[in-house]
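**Q** Predicted model and sequence below, questions to follow.
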Amino acid sequence: MIGGFAFVIYMGHLYIWAMVVVIQIFMAKELFNLLRRASEDRRLPGFRILNWHFFFTAMLFVYGRILSQRLVNTVASDKVLYKLVSKFIKYHMVTCYFLYIAVSLVNSGSVWFILTLKKKMYKYQFSQFAWTHMILIVVFTQSAFTVANIFEGIFWFLLPASLIIINDVAAYIFGFFFGKTPLIKLLPKKTWEGFIGASVATVISAFFLANVLGHFQWLTCPRKDLSSGWLHCDPGTLFKPEEFTLPEWFPEWFSWKEISILPVQWHALCLGFFASIIAPFGGFFASGFKRAFNIKDFGDSIPGHGGITDRMDCQMVMAVLAYIYHQSFVVPQNLTLEIIIDQIMMNLSYEEQRDLYAQLGLMIAIGES
């Protein structure tokens, strides 16, 4: 699994996105089956197809919103494809809405659902309908942030994901060797010693891991289209090393008098703090959920480890935190030339862009005269 994950990272943004989609499908399958009753389903032919209809409609909506600009950039050189894509983006929301309503009205808030309602099955059908929508919110809301992080630069996906793994391993090691004080009643094997030791190890690891990852353009460059070619970009100030002189009180045996630090390493400390203090509670919540339903694991997709959902509980929480942090403290809050150009490409037709270009040229000519 580690080798496969490393290979996907090496292949790039599109392959990582595909991996996230596969993970989503497995998570949805495990959660759909959690409250499923085979005896009831046999009396409702086609009922499970409805769940997957909602799932793929949600996928079209979420990824259409996130990747629309990248899609525009990919086909910008082809006028025919550009016009088709522009139409798709323009009517994207209404398309997804009618895909949802058409099948949904039949099935309970949507057309298909309502038409399939059967006597003595109402409670089961409506509970499954509500459960399906809760799954869509949990799975897509969080994984959408993951995909957004990937296209902002693999760094912003790989670093948070790695910190969760480091925290999990460190908590086990510190808990095994030093754990004595129970952390929470829900999980008696979790200890304060393991929690605190893992927190310190995660924050320190975040600082140094960010320095290693930050030197690779393949990981730090954002992907502006849906191609798979190698990336080259100006790394920006976050990934340009700064020299710091060590204070005089440092021991003489320490040979380095100056150290090189990437500014992004200071942001990594915050992500390390989140990964060690907040993200574990996603795992605690999942454990409480499983106990409520008297199950050991969400599924058996990974032999010996349970289901995909069991492995992704903390990762999903961390992905949301990483996205919010990146958008709040890393991305420039003011309008930039790049943002303006992206908006022009997304919202103006080819002819409107040419008119804008002509008007800007006229304005510049008048200003120079």
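**A** Yes, it's here.
**Q** going forward, measure contacts and count neighbours with C-alpha atoms only.
**A** Will do.
**Q** what residue lies at the spatial centre of the chain?
**A** In the chain, the centroid-proximal residue (C-alpha atoms, centre = their mean) is residue 146; its distance is 0.9 Å.
**Q** Can you tell me the closest non-neighbouring residue to that residue?
**A** By the measure of C-alpha to C-alpha, 6 or more residues apart in numbering, the closest residue to residue 146 outside its immediate chain neighbours is residue 319, 5.3 Å from it.
**Q** okay, now the one to match up with it:
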Amino acid sequence: MIKETESTTHAGRIRRRMGSTEIPADANGKQLLVNDQNKYKSMMIRAYSSVWMIGGFIFVVYMGHLYIWAMVVIIQIFMAKELFGLLRKANEDKQLPGFKHLNWHFFFTAMLFVYGRILSQRLVNTVTTDKLLYKIVANLIKYHMVTCYFLYIASFVWFILSLKKKMYKYQFGQYAWTHMILIVVFTQSSFTVANIFEGIFWFLLPASLIVINDIAAYIFGFFFGKTPLIKLSPKKTWEGFIGASVTTIISAFVLANFLGRFQWLTCPRKDLSTGWLQCDPGPLFTPESFALPGWLPWKEVHVMPVQWHALGLGLFASIIAPFGGFFASGFKRAFKIKDFGDSIPGHGGMTDRMDCQMVMAVFAYIYHQSFIVAQSVSVGMIFDQIVMNLSYEEQRELYTKIGQIIKDRQFGES
């Protein structure tokens, strides 16, 4: 009788668990991620948010380089806001009026320094037709570094003067935390902006691959996920990881062919205007023909050289970039939070969406500078660099020296 009661009680517990929010278990007692019933609601919320984000992203990309840069700045501000809030304490902040503003002063000083260095030459190219404006901009750029330095010193002095007894530990902790945020956010996002002006292609392809990998991992994990991948992210599964990797690499090859057909995506932006771009696509974006075996219905296939490079980006996006997400998961566990914020329904905060993107942006820039730029040098590009970076007097001096070199060689050969 006692055994029957215990058996009935045990069966009742199992039924209650199956009807609760817990994930059902298999015969061996292991939880099956694929049978989680609560995930359907979160999937719909996540899907709606994803549609809106992708739609907005496409619109911004269509608008051009400056609008993409503005989007990156807005994302940075959201990320900084989320990260600043992690270590803030309400009671301490009340005793330190204006201390929050100090963090943002550091933030915008870093923004001025980073983007000033990246966009200075393009700003000069934009105002070359107006002599007065050109002189003003040239002087601003000339003293850009010293201006940023004294703005930082002003923040440093502000911090020292704001030190309050019994609050030193909290204040110095915030000071160190602020600088770590600046390093993480600006060091990586500066590569993103550099990619944008090298050609939207070099921003759009890596960013799209991360989105594709994230969506594919979610879908494969949703329908087939059974084996947990890493303890830092319990919802990540091997099935989702492998399925997403294959999908991302294939997508990279196909997407590069599609994006490489549009000059306004592949041309670098050399100024800060918003007009459409046209340029010589160069050998990187010129399709090459490859003969196929006779038993196939197609005789040949056309492949752009950039598609082979895209495979490298796809491989990194599918295998290494997800570790940015794992790092973020460990970071959140350390602070005992589920998400960095709640600005994106179903996705968490902006930082939750940008963890892998930051890692990918750095790799894309390094890959472009290491393997693409060296292969893309042409007479036209050298001429453009001369026009952009040398003054009129320096161009005349270069012209004279090149002419003299050519004459010397002609006499030497004769």
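**A** Yep, that arrived. Here the structure is a predicted model, which is why all the values come from computation and not from measurement.
**Q** circling back to that earlier point, how about the residue nearest to residue 146 of the first structure, what's its match in the second structure?
**A** When the second structure is aligned by TM-score structural alignment, residue 319 of the first structure is paired with residue 361.
**Q** Relative to the second structure, which residues correspond to the lengthiest helix in the first structure?
**A** For the first structure, the helix with the greatest residue count under DSSP state H is helix 122-152. Aligned using TM-score structural alignment, helix 122-152 of the first structure spans residues 168-198 in the second structure.
**Q** so how much does that stretch differ from the first structure once superposed?
**A** Its aligned residues in the first structure lie a mean 0.4 Å from stretch 168-198 of the second structure after superposition (mean C-alpha distance after the TM-score superposition for the first structure).
**Q** if we can go back for a sec, and the match of residue 319 of the first structure, how close does it get to residue 206 of the second structure?
**A** Noted for residue 361 of the second structure: a distance of 7 Å to residue 206 of the second structure, by C-alpha to C-alpha, to the nearest Å.
**Q** on that earlier part again, touching, the match of residue 319 of the first structure and residue 188? I think so.
**A** Yes - counting by C-alpha atoms under 8 Å, residue 361 of the second structure touches residue 188, with 7.0 Å between them.
**Q** More neighbours: which of these two?
**A** residue 361 (24 against 18; other C-alpha atoms under 10 Å).
**Q** now the counterpart of residue 64 of the second structure in the first structure, nearest residue through space, not along the chain?
**A** Here residue 64 of the second structure is matched to residue 12 in the first structure, going by TM-score structural alignment. In this structure, residue 12 of the first structure finds its nearest non-sequential neighbour in residue 228, 6.7 Å apart by C-alpha to C-alpha, 6+ apart.
**Q** rewinding a little: who's in contact with the residue nearest to residue 146 of the first structure?
**A** By C-alpha atoms under 8 Å, 6 or more residues apart in numbering, the contact list for residue 319 of the first structure reads 142-143, 145-146, 149, 157, 160-161.
**Q** now those residues as TSV including distance to residue 18 of the first structure?
**A** As requested, the contacts of residue 319 of the first structure are arranged in TSV below (distance: C-alpha to C-alpha, whole Å):
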residue	distance to residue 18 of the first structure
142	16
143	12
145	15
146	12
149	14
157	14
160	19
161	16
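**Q** Tell me which of these persist in the second structure.
**A** Compared against the second structure with both residues aligned by TM-score structural alignment, their matches' C-alpha atoms under 8 Å, those retain 142-143, 145-146, 149, 157, 160-161.
**Q** And stretch 333-345 of the second structure, how far out from the chain middle?
**A** 19 Å (C-alpha atoms, centre = their mean, to the nearest Å).
**Q** Kindly report the same for stretch 314-322 of the second structure.
**A** On C-alpha atoms, centre = their mean, the centre of stretch 314-322 of the second structure falls 13 Å from the chain's centre.
**Q** counterpart of it in the first structure, which residues?
**A** Under TM-score structural alignment, the match for stretch 314-322 of the second structure is residues 272-280.
**Q** Show residues contacting that stretch.
**A** The contact list for stretch 272-280 of the first structure (C-alpha under 8 Å, 6+ apart) reads 160, 163-164, 167, 195, 198-199, 202-207, 314-315, 317-318, 321.
**Q** Please report how far the residue nearest to the centre of the first structure lies from residue 16 of the first structure.
**A** Separation of residue 146 of the first structure from residue 16 of the first structure (C-alpha to C-alpha) stands at 10 Å.
**Q** what about residue 187 of the second structure, how many residues close to it?
**A** Neighbours of residue 187 of the second structure (other C-alpha under 10 Å): 15.
**Q** Kindly calculate the angle that the helix or strand that contains residue 157 of the second structure makes with helix 168-198.
**A** If you go by DSSP states H and E, residue 157 of the second structure is part of helix 144-162. On the basis of axes from the mean of the first three to the mean of the last three C-alpha atoms, to 10 degrees, helix 144-162 of the second structure is oriented at 160 degrees to helix 168-198.
**Q** Check which helices and strands helix 144-162 of the second structure sits against.
**A** Contacts defined by 3 or more C-alpha pairs under 8 Å, 6 or more residues apart in numbering; DSSP states H and E place helix 144-162 of the second structure against helix 99-126.
**Q** Which part of the first structure matches the helix it packs on?
**A** Taking TM-score structural alignment, helix 99-126 of the second structure hits residues 47-74 over in the first structure.
**Q** ok, now which ones touch residue 281 of the second structure?
**A** By C-alpha under 8 Å, 6+ apart, the neighbours of residue 281 of the second structure are 263, 266-267.
**Q** sorry, back to before: quickly name whichever of the kept ones among the contacts of residue 319 of the first structure is closest to residue 96 of the first structure.
**A** Closest to residue 96 of the first structure out of these is residue 143 (18.4 Å), distances taken as C-alpha to C-alpha.
**Q** What are the neighbouring residues in contact with that closest one?
**A** Contacts of residue 143 of the first structure (C-alpha under 8 Å, 6+ apart): 20, 24, 316, 319.
**Q** what's the distance between it and residue 316 of the first structure?
**A** Distance, residue 143 of the first structure to residue 316 of the first structure, using C-alpha to C-alpha: 7 Å.
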